[in-house]
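Participant: only geometry, no sequence info:
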């Protein structure tokens, strides 16, 4: 069994070191030390607040909602002819078949349903992604080499 002086010496050594955690076992005695990181998360239950009704002579005031929570109609009208080409899988987005090659498509490129627009690498397999619509590429929403999620928009295409 360790003496109090030995335990205090260990505490001082760990305190002066760059260690965040320390565990010591000797003859069946285990000492675990963790430094305080300065960040402490405390969860407390949310208290319910009793609702106070307004006096009878004063009607309750309606709450103000955030202004324009809905997108504006003109913006929606502009997006009606835009088709999103989305990622069918999680992986890495590539604009070309190899770093030396030109990108499959650029902004302004005309595409047909079977035009390859990019590749997505997933688990060491390279998957060609086709436009699936006819139109013109108006925006490329991801960068070459970027990780993409399933369903993430990759391109905007102005359809005919």
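Facilitator: Sure thing, it's come through. Bear in mind that the values here come from a model prediction, so they are computed numbers and not experimental data.

Participant: going forward, measure contacts and count neighbours with C-alpha atoms only.
Facilitator: Fine.

Participant: Tell me who's in contact with the residue lying closest to residue 132 once chain neighbours are set aside.
Facilitator: Distances taken as C-alpha to C-alpha, 6 or more residues apart in numbering place residue 113 nearest to residue 132, at 3.7 Å, with adjacent residues excluded. Counting by C-alpha atoms under 8 Å, 6 or more residues apart in numbering, residue 113 touches 130, 131, 132, 133, 134.

Participant: Does residue 113 belong to a helix, a strand or coil?
Facilitator: Recorded secondary structure, residue 113: coil (DSSP: H, G, I helix; E, B strand; the rest coil).

Participant: Please apply the same query to residue 105.
Facilitator: The three-state assignment at residue 105 reads coil, by three-state DSSP.

Participant: swap in residue 75?
Facilitator: Put simply, residue 75 is helix when judged by three-state DSSP.

Participant: Next, count neighbours for it.
Facilitator: By other C-alpha atoms under 10 Å, 9 other residues sit near residue 75.

Participant: take a look at this one as well, against the first:
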């Protein structure tokens, strides 16, 4: 099973290479990454297939790497969000590709709101990746100035989630 760190390393390697498409399949996990104009996009999320009895003979994992353009469904373009013009704000960014959740469950209150004070160890949100719910810590002491994403929104590695005015 691929770990989040492995996926991050693959995304960085594809981003820094001249490859335009990368496909990986192993043990029922499929990963397809493609990039356009130097921008990496995860085109197909990692999918865990239902486990089926494995054949007795062993085979090498299938890995396909091509430079040919890949026909994909259009990826929605996100508009850039203008950050407050204050200087000295710190961004809390997503450490992985996944789905942003502002609360532990739909019935629970959000972890933070604009104006809340946070410490380095304060949980500010959850990013779900591969059915794992990862609590994201603020890693900075300060006040939440802006929340840059919506609950349930897909986020990319390194995408700003919050703006914080540090103490």
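Facilitator: That came in fine, so what should we check first? Bear in mind that the values here come from a model prediction, so they are computed numbers and not experimental data.

Participant: Quick check: TM-score for this pair?
Facilitator: Overlay of the two chains. TM-score (TM-score structural alignment, normalised by the length of the first structure): 0.51; 83 aligned residues with a C-alpha RMSD of 0.7 Å.

Participant: how about the residue nearest to residue 132 of the first structure, what's its partner in the second structure?
Facilitator: Per TM-score structural alignment, the equivalent position to residue 113 of the first structure in the second structure is residue 120.

Participant: Could you measure from that match over to residue 8 of the second structure?
Facilitator: Using C-alpha to C-alpha, to the nearest Å, we find residue 120 of the second structure at a distance of 23 Å from residue 8 of the second structure.

Participant: same deal with residue 64 of the second structure?
Facilitator: 18 Å.

Participant: Same question for residue 125 of the second structure.
Facilitator: From residue 125 of the second structure to residue 8 of the second structure the distance is 20 Å (C-alpha to C-alpha).

Participant: More neighbours: which of these two?
Facilitator: Between residue 125 of the second structure and residue 8, counted using other C-alpha under 10 Å, the more crowded position is residue 125 (24 against 15).

Participant: Comparing the strand or helix carrying the more buried one with the first structure, how large is the average distance?
Facilitator: Assigned by DSSP states H and E, residue 125 of the second structure belongs to strand 123-129. For strand 123-129 of the second structure, the mean deviation from the first structure after alignment is 0.1 Å (mean C-alpha distance after the TM-score superposition for the first structure).

Participant: Over which residues of the first structure does the next helix or strand after that strand lie when aligned?
Facilitator: Moving toward the C-terminus from strand 123-129 of the second structure, the next helix or strand (DSSP H and E) is strand 132-137. Aligning strand 132-137 of the second structure against the first structure (TM-score structural alignment) gives residues 125-130.

Participant: Ok, stretch 43-53 of the second structure next?
Facilitator: Residues of the first structure offer no counterpart to stretch 43-53 of the second structure, counting by TM-score structural alignment.
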